[in-house]
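Chemist: Sequence and predicted structure below; questions after.
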Amino acid sequence: MIFELDSKKLDFPHPSYAEKDGLLAIGGDLSAERLLLAYSNGIFPWFSDDSPILWYAPDPRFVIYPSKIKISKSMASCIRKNTFSISIDQNFDEVIKSCSSINRKDQDGTWITEDMIRAYTALYTMGYAHSVEVSQEGVLVGGLYGVLINGVFCGESMFSKVPNASKVALIYLAQEIDLQLIDCQFHTAHLESMGGEYLPLSDYLAILTKDLRYEQSL
């Protein structure tokens, strides 16, 4: 059953009511309050310019346990060469805009609409959204962004302008930041190759909501 949200009422149905494809609800808004409520309950928005706001809660969830991230021999060699410099929360605007504009295989467009950019930039300003930036010779060449809730980093998107840049960002996130879990949301072969695995929604929610608190820094 797909629920229709009232933009004047700040609530969500329980994520266990989502459809098989993860779709839970439609409508509402992208206010900071609604987004934080959504993420703290295992729900996230995913939609395109020509559709209403759609809210998802996939079961099972695709995640990476930081301690289980897989680093290939070629990636380990790349990291040892110190080809890239890495920073956190130094260029959120450019990271999210790059994620929205990068060409992706088998995708005609982007779900990162102008409304989404404004909404997540507001969360970043408030300290709830974060970015990892990967630069080469002073130029941003890759990175990722997401929302941090209770030690769970809910990854929204990543990009690479040169080989391995987004992988470096993800590895840095897993190894250098104290996280319970990296929420990848949906399966991709790329994320599976780096250690992604399925986690039942009930287990995901148990991790997410244990001693629930909003976190504002990495």
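Modeler: Everything's here; your move. Residues are numbered from 1 along each chain as shown.

Chemist: CA atoms for contacts and neighbours, from now on please.
Modeler: Noted.

Chemist: Spatially, which residue comes closest to the spatially most central residue of the chain, not counting chain neighbours?
Modeler: Nearest to the geometric centre of the chain sits Gly155, at 1.6 Å (C-alpha atoms, centre = their mean). Closest residue to Gly155 apart from its sequence neighbours, by C-alpha to C-alpha, 6 or more residues apart in numbering: Gly146 at 4.3 Å.

Chemist: want to compare, so here's the second one:
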Amino acid sequence: MIFRLDERLVFPNPELAEPDGLLAVGGDLSADRLLLAYSHGIFPWYSDDTPILWYAPHERFVLYPNELRISKSMKQVLRSGKFKITVNQVFEKVIDACSVVPREGQDGTWITNDMKQAYQNLHQLGHAHSYEVWQDDELVGGLYGVQAGRVFCGESMFSKVSNASKTALIALCQSGLYNLIDCQVHTEHLESMGARFITRADYLHILQGEA
């Protein structure tokens, strides 16, 4: 059963989500609603031609920072110093790039103007963060997401040159700030770096600080 949200700040139990993870329709993208959603393992994912859709997948594709796998070639890239990494310096530019630069498994078009504004609001409130990768003073890669306790809920990443998004993800994992990175969407690229599926119950335990 798919629930229809109204102005009340409430979500149905994530266990009631459809097999594809769809849980609810409607509501808004206010900071309070987004924070409530992420704290219960729920996130919005929709396009301009649909209402706001809220998902709570039965399995979560995640990366434990201590399980991160870095290939020998990637270690050489990191040692070379070709990239500079910053955090929260150009959040708006990162989300703009993510909306136009395709990434594996997605076409980027789901980041609507309303979504951009909503996550910029979360960033200004200190709940959304970006990792930026620079080469010769040009922004060539990065990622952004929402912090929910010790879980980083990754929203999107982009790369204009080879290995730039990988560098951003490695920096995120090595920051020491998070127990878990929620990757949301499965890709072979992320799986090769150590990401794997866990149950929603396990995810919620970590999200709620019980594991």
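Modeler: Okay, I see it. Predicted model, so just to flag it, every value in this text is computed and none were measured.

Chemist: Hmm, Met158 and the residue nearest to Gly155 of the first structure touching each other?
Modeler: No - between Gly146 of the first structure and Met158 there is no contact under C-alpha atoms under 8 Å: 9.1 Å.

Chemist: okay, now His189 of the second structure: neighbour count?
Modeler: By the measure other C-alpha atoms under 10 Å, the count of residues near His189 of the second structure is 11.

Chemist: How about Asp114 of the second structure?
Modeler: Other residues close to Asp114 of the second structure by other C-alpha under 10 Å number 12.

Chemist: which one in the first structure is aligned with it?
Modeler: Under the alignment (TM-score structural alignment), Asp114 of the second structure pairs with Asp115 of the first structure.

Chemist: Ile170 of the second structure is in what secondary structure piece?
Modeler: helix 164-173 (DSSP states H and E).

Chemist: Then Asp108 of the first structure?
Modeler: Assigned by DSSP H and E, Asp108 of the first structure falls outside every helix and strand.

Chemist: Tell me who's in contact with the spatially closest residue to Leu23 of the second structure that is not a sequence neighbour.
Modeler: Leaving aside its sequence neighbours, Leu23 of the second structure sits nearest to Ala17 (C-alpha to C-alpha, 6+ apart; 4.3 Å). Taking C-alpha atoms under 8 Å, 6 or more residues apart in numbering as the criterion, Ala17 of the second structure is in contact with Met1, Ile2, Leu23, Ala24, Tyr55, Ala56, Pro57, His58.

Chemist: Output these in TSV, with secondary structure appended to each entry.
Modeler: Listed next are these as TSV, based on DSSP: H, G, I helix; E, B strand; the rest coil:
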residue	secondary structure
Met1	coil
Ile2	coil
Leu23	strand
Ala24	strand
Tyr55	strand
Ala56	coil
Pro57	coil
His58	coil
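
Chemist: ok, of these, which come out buried?
Modeler: By neighbour count, with 16 or more other C-alpha atoms under 10 Å, the contacts of Ala17 of the second structure hold Leu23, Ala24, Tyr55, Ala56, Pro57, His58 as buried.

Chemist: Settle this for me: the fourth one is touching Pro14, isn't it.
Modeler: Put plainly, it is Ala56 of the second structure. Yes - using C-alpha under 8 Å, Ala56 of the second structure is in contact with Pro14, at 5.6 Å.

Chemist: do you know how far Thr83 of the first structure is from Asn164 of the first structure?
Modeler: From Thr83 of the first structure over to Asn164 of the first structure the distance is 10 Å, taken as C-alpha to C-alpha, to the nearest Å.

Chemist: which one of the two has more residues nearby?
Modeler: More crowded of Thr83 of the first structure and Asn164, by other C-alpha under 10 Å: Asn164, with 18 against 12.

Chemist: Let me see the contact set for the closest residue to Tyr203 of the second structure other than its chain neighbours.
Modeler: Leaving aside its sequence neighbours, Tyr203 of the second structure sits nearest to Arg60 (C-alpha to C-alpha, 6+ apart; 6.9 Å). Counting by C-alpha under 8 Å, 6+ apart, Arg60 of the second structure touches Asp182, Cys183, Gln184, Phe197, Ile198, Thr199, Arg200, Tyr203.

Chemist: Name the member of the residues you listed with the most neighbours.
Modeler: Of the contacts of Arg60 of the second structure, with other C-alpha under 10 Å as the count, Tyr203 tops at 24 neighbours.

Chemist: on that earlier part again, in terms of helix, strand or coil, where does the residue nearest to Gly155 of the first structure fall?
Modeler: Three-state assignment for Gly146 of the first structure (three-state DSSP): strand.

Chemist: Can you lay out the buried ones among the contacts of Ala17 of the second structure as CSV showing distance to Asp32 of the second structure?
Modeler: CSV is the format used below for those (distance: C-alpha to C-alpha, whole Å):
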residue, distance to Asp32 of the second structure
Leu23, 18
Ala24, 17
Tyr55, 17
Ala56, 18
Pro57, 21
His58, 24
